[in-house]
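Enquirer: Fold the following, please.
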Amino acid sequence: MRRTSGRNRRRPRLQSCVLCCALSATGLLALVHLAALRAMHEKPAVPEAPYVLAAGETEVHVVFSTDCSPYQHWQSINVWYSARAVGQRGPVTRIASGCAAEEARKVAAEWLEIDPTGTFRAHFAPAGALRGGTYKYSNKPSGLYHWLTTARPPPFVDPSRGIVVLIDPDQMLLRPITAALGAGLRPSPRKGELVDADGVPRVLGHNLDGIAERVAPGVAAGQEYGLGGAWGDAGKPTAGKSWRSFDRGRVCGDGPCSRTTVREAAQSYAVGPPYVIHARDAVPLAKAWLRAVPDVHAQYPYLLAEMYGYSMAAANLSLPHAQVHHLMVSNAQAGGEGWDWVDSVPREQICGGAADSTPPLATRFDPSLPFSNDIHPPGPAAPAVVHFCQRYPAGGQKFGKHSVPHNAFSCDGGVFAFDAGKAAAAAIGAGSREAVRNAYVLCNVLPRLQAAQLAYKRDVCPKRGLTTWNEARTMHA
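Expert: Now for the predicted structure:
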């Protein structure tokens, strides 16, 4: 039986994951979309802001690329609520590529229902089709470049202190992302880790010697992915099969990328989302990335072509990235992610304190804790995001993004069910490290997603003339 809010009655009425993106649109439609969005944003905003930056504080703008499908629509809303729940200091923008005019209008209207302050934004861009065909993931560089160069309002009040954090729509924030890297940290007794003055771990990575204090012009960071440096051998007899006939000259010309070694590629450019880039580097990098992807994909017509394109574009601009591990957990079988911190948590704490709409205490970030975008936020050590691109079973429950109903955020649909007791028991009694990690993801994703669904209903449904809505714990994935 459906349960409502009870207040009133309703009035009538694999290791790496990649984005699914749009395949068709025109520049003319994009102008229509932008005009529609601009008109929506010209309405007076509620005089209430979720964050206020201090004088001179770095501006951090979280952005992600999608198409206009219902599948990526619910993920987009979830990104916003996860950022709001942890107190992310700055705007969050969905770049939606290839939307029809009516789709763009509906998204823009719903975004203003969700957040009338304009901190949650939508930017509409043409679909990123490649020469001679399409590659749906090419909307990542094309959408990013379009947003950086045409967005109104502009991405930053002062680009000289702006930071772009590029994530995927299936990434949920567990804690705020700032510009800080080595700032205020010292080496830990554990190899590949930096800790703060209280000994709390803040940064993980293979090679942290000489890491910069913060992301700045010429200093970028990213989550290390299993891309390796194979493209540094491209065109040579020693290269892997997929790279043996690859002509780097088509991508790099005679730039630095053409001389990047396997070692350099593996140590400085094997990164993926979250990418953390200074605003001054973002436009040239997005432009170089956009140019690189067609020639990479033409010779490497496989998944991750756009990620290799990013690596080569960054190398061609001589923009090495601090390759860190703590920005993400995703594949419970993987290394090179933020799992070291998860593995060090006692099993009884993996799901300890988790409940409806409440994540575990061991990884719960208190958004009332003071911090700025120039330092590491306080609180317990935890990865910045969960990239929920796998299936995660624990305690008779499971989560997989492909099984999430597309009406996950609505007034009529219910919210996710979550049995904290069963998940906690599964973590404690787990027979493998992978099973513990699955419980960790489940105990973070389901309560946070449930809290986001409830917040959405309370933000949006009254604006649609409703006085009651469905809060029954009936949804599963």
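
Enquirer: From here on, just use CA atoms for contacts and neighbour counts.
Expert: Fine.

Enquirer: any residues touching stretch 431-442, and which ones?
Expert: Contact with stretch 431-442 is made by 332-333, 339, 342-343, 347, 350-351, 386, 388, 392-395, 398-399, 423-424, 426-428, 430, as judged by Cα atoms under 8 Å, 6 or more residues apart in numbering.

Enquirer: Tell me which residues touch the one residue sitting closest to the centre of the chain, please.
Expert: By Cα atoms, centre = their mean, the chain has its centre lying nearest to Ile167, at 2.8 Å. Applying Cα under 8 Å, 6+ apart, we find Ile167 in contact with Val62, Val63, Phe64, Ser65, Pro273, Pro274, Tyr275.

Enquirer: who wins for most neighbours among those residues?
Expert: Neighbours here are counted as other Cα atoms under 10 Å. On that basis the top member of these is Ser65, with 29 neighbours.

Enquirer: which ones are touching the residue lying closest to Val262 once chain neighbours are set aside?
Expert: Once flanking residues are discounted, Val262 sits nearest to Gly232: 4.1 Å by Cα to Cα, 6 or more residues apart in numbering. With contact taken as Cα under 8 Å, 6+ apart, Gly232 is in contact with Arg259, Thr260, Thr261, Val262, Arg263, Glu264, Ala265.

Enquirer: Tell me how far Gly232 lies from Ala423.
Expert: With the distance defined as Cα to Cα, to the nearest Å, Gly232 ends up 44 Å from Ala423.

Enquirer: sec struct for the nearest residue to Pro70 once chain neighbours are set aside, please.
Expert: Distances taken as Cα to Cα, 6+ apart place His406 nearest to Pro70, at 5.6 Å, with adjacent residues excluded. Assigned state for His406: coil (three-state reduction, DSSP: H, G, I helix; E, B strand; the rest coil).

Enquirer: List the buried residues in stretch 141-151.
Expert: By neighbour count with 16 or more other Cα atoms under 10 Å, stretch 141-151 contains the buried residues Pro141, Ser142, Gly143, Leu144, Tyr145, His146, Trp147, Leu148, Ala151.

Enquirer: Please provide the structure for the following sequence as well, for comparison with the first:
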Amino acid sequence: QQPGTVTRICSGCKPNEMRWIKDFHEKHIAPMNPGKFLLHLTPSFSQLKKDNGKKVSYKYMNKPYGLLHWMENELGMDPDIDPFAVQPPNDANGSSSKSVEHGVVVLMDPDMILLRPLTGDFTDENMIFAPSNRDHIKRVEHGAPIAQQDGYLNSQWMRLNTTYITNGRASNLGGVQFSDGAKNWNTGPPYMATVRDMHRIAMVWADYAPRVHDLYPELFAEMYGFIHATVQLGLPHTLIKSIVVSTTTTNDREGWPYVDALDDSEICQPQPVSGKDLPVGLHYCKRYALDWWFFSKYRLKKKFISCETPLLRMPPADLPAKRLNYAYWPPPHGHRGTYDSPKTMLSEKNGRREAFMLCGLIRAINEAALHFKQSEASGCLGNPNTNTSATYSIHEDPDH
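Expert: Below you'll find the model as predicted:
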């Protein structure tokens, strides 16, 4: 079981949405682990005002600002500290500062599913570390954060104007070389740091990220902002490749070697498989397809968690053993006419990886939906319209 508390940070909810999400959390989430599953609501931080006076929306700006809002309003971190000031020594007994500062924050994206607990201590775990010119620190400590080596990012963030991003505080990256990016800086979620360090990061991250977006108004702008903040704070990360898996076509930036080593009979089994090295979690930021099986978070029926919607159709356990090397994509959203699904060819290795993601994601999401249907608070028990059959397929759903 995951230790500590788990907080969902939601930003920008309208009043009616706030009432609904609070009610849903209190009825269905909090009772699963009283006092441990928490909810924190913040204003929207997605609107960015540009120099020309226009406002643009970038929803991912809620990440740095939402984190900062939670840390200062729930954890009581001081908003007036200088994040660049010399920090007190690593004293875990609480004598140098509030004891909460010595805790560990694990910042995850909402599209992640854990296969086992994630604590920030990898001392006794067999992980795949990114090559580095520093010693691999296997446990989060003050001044020693840990993160997933991101499977998408390269070191292009170094080409942005540092003087502009830092508002004149710095004119360079302090000696960080282009080759250092993949060793210590190209971070992605989950991000792990002590509360003290994460608060400092959040303060600078929220300051830098909007200016990064000015220079790079694209996806990952806020992630570039995180990296620039850690560089200026002098907080290189120990990068681990195998915390999560997400994109099945990546070469060596994720935990796929563990999956590739599984027997065909193990890939679609409930994870973790006993005695096997595996990634800690699944990051379902992509679309996954093999044969006629398909999953995408953007194509899931919006009212999937309900009494009436059936569960997703589960792939067969022997899907990996079929060694399929193709996938059919479902019709576009809203398509109601005839549609010839395009056939995409895959390598055999990528086909097994797609099967791993499909089986793991569909199983976990079905478990969540079934938990809802079986809870007294849902109103599904005894409801003649309640559907627990695993018959739902995105391929056959023209509205999603």
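
Enquirer: In the second structure, what sits opposite the residue nearest to the centre of the first structure in the alignment?
Expert: Structural alignment places Ile167 of the first structure opposite Met108 in the second structure (criterion: TM-score structural alignment).

Enquirer: Quick check: Val296 of the first structure touching Val251?
Expert: Yes: if you go by Cα atoms under 8 Å, Val296 of the first structure and Val251 touch, sitting 6.6 Å apart.

Enquirer: which residues in the first structure does the strand ranked longest in the second structure align to?
Expert: Ranked by number of residues, the top strand in the second structure under DSSP state E is strand 187-194. Alignment note (TM-score structural alignment): strand 187-194 of the second structure is matched to residues 271-278 of the first structure.

Enquirer: mean deviation of that stretch from the second structure?
Expert: Superposed on the second structure, stretch 271-278 of the first structure shows a mean distance of 0.9 Å to its aligned residues (mean Cα distance after the TM-score superposition for the first structure).

Enquirer: For Pro117 of the second structure, grab the count of nearby residues.
Expert: Close neighbours of Pro117 of the second structure, defined as other Cα under 10 Å, add up to 11.

Enquirer: That one maps to what in the first structure?
Expert: Residue pairing (TM-score structural alignment): Pro117 of the second structure is matched to Pro176 of the first structure.

Enquirer: Look up how far Val386 of the first structure lies from that match.
Expert: On the measure of Cα to Cα, Pro176 of the first structure and Val386 of the first structure end up 12 Å apart.

Enquirer: His41 of the first structure now?
Expert: When Cα to Cα is applied, the distance between His41 of the first structure and Val386 of the first structure equals 31 Å.

Enquirer: Which one's more surrounded, the two?
Expert: Between His41 of the first structure and Val386, counting by other Cα under 10 Å, Val386 is the more crowded of the two (22 against 19).

Enquirer: host element of Gly222 of the first structure?
Expert: Element membership of Gly222 of the first structure, judged by DSSP states H and E, is strand 220-224.

Enquirer: That strand packs against which elements?
Expert: Of the remaining helices and strands, those touching strand 220-224 of the first structure by 3 or more Cα pairs under 8 Å, 6 or more residues apart in numbering; DSSP states H and E are strand 271-278, strand 321-324.

Enquirer: Quick check: next helix or strand after that strand?
Expert: Taking DSSP H and E as the definition, the helix or strand that follows strand 220-224 of the first structure towards the C-terminus is helix 248-252.

Enquirer: Which strands and helices lie in contact with that next one?
Expert: helix 279-299, helix 305-316.

Enquirer: which of those helices sits most buried?
Expert: Across these, the average number of neighbours (mean count of other Cα atoms under 10 Å) peaks for helix 305-316, which reaches a mean of 26.

Enquirer: ok, the equivalent of Gln374 of the second structure over in the first structure - how many residues close by?
Expert: Taking TM-score structural alignment as the criterion, the aligned counterpart of Gln374 of the second structure in the first structure is Arg458. For Arg458 of the first structure, the tally of surrounding residues (other Cα under 10 Å) stands at 18.

Enquirer: and the helix or strand hosting Arg458 of the first structure, how far from the chain's centre?
Expert: Under DSSP H and E, the secondary-structure element containing Arg458 of the first structure is helix 433-460. Averaged C-alpha coordinates place helix 433-460 of the first structure at 15 Å from its chain's average position (Cα atoms, centre = their mean, to the nearest Å).

Enquirer: In terms of secondary structure, what does the helix or strand following it contact?
Expert: On the C-terminal side of helix 433-460 of the first structure, the nearest following helix or strand under DSSP H and E is strand 473-475. For strand 473-475 of the first structure, the contact count by 3+ Cα pairs under 8 Å, 6+ apart identifies strand 415-416 as packing neighbours.

Enquirer: can you list contacts of the strand it packs on?
Expert: Strand 415-416 of the first structure is touched from outside by 408, 446, 449-450, 453-454, 470-476, with contacts defined as Cα under 8 Å, 6+ apart.

Enquirer: what do you get if the cut-off is 7 Å, keeping everything else the same?
Expert: Applying Cα atoms under 7 Å, 6 or more residues apart in numbering, the set of residues contacting strand 415-416 of the first structure from outside is Leu446, Gln450, Gln453, Glu471, Ala472, Arg473, Thr474, Met475, His476.

Enquirer: Now neighbour count and distance to Ala127 of the first structure too, for those residues, in JSON lines please.
Expert: Converted to JSON lines, the contacts of strand 415-416 of the first structure look like this (neighbours: other Cα atoms under 10 Å; distance: Cα to Cα, whole Å):
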{"residue": "Leu446", "neighbour count": "27", "distance to Ala127 of the first structure": "32"}
{"residue": "Gln450", "neighbour count": "25", "distance to Ala127 of the first structure": "32"}
{"residue": "Gln453", "neighbour count": "26", "distance to Ala127 of the first structure": "29"}
{"residue": "Glu471", "neighbour count": "21", "distance to Ala127 of the first structure": "36"}
{"residue": "Ala472", "neighbour count": "17", "distance to Ala127 of the first structure": "38"}
{"residue": "Arg473", "neighbour count": "16", "distance to Ala127 of the first structure": "37"}
{"residue": "Thr474", "neighbour count": "15", "distance to Ala127 of the first structure": "36"}
{"residue": "Met475", "neighbour count": "15", "distance to Ala127 of the first structure": "32"}
{"residue": "His476", "neighbour count": "18", "distance to Ala127 of the first structure": "32"}
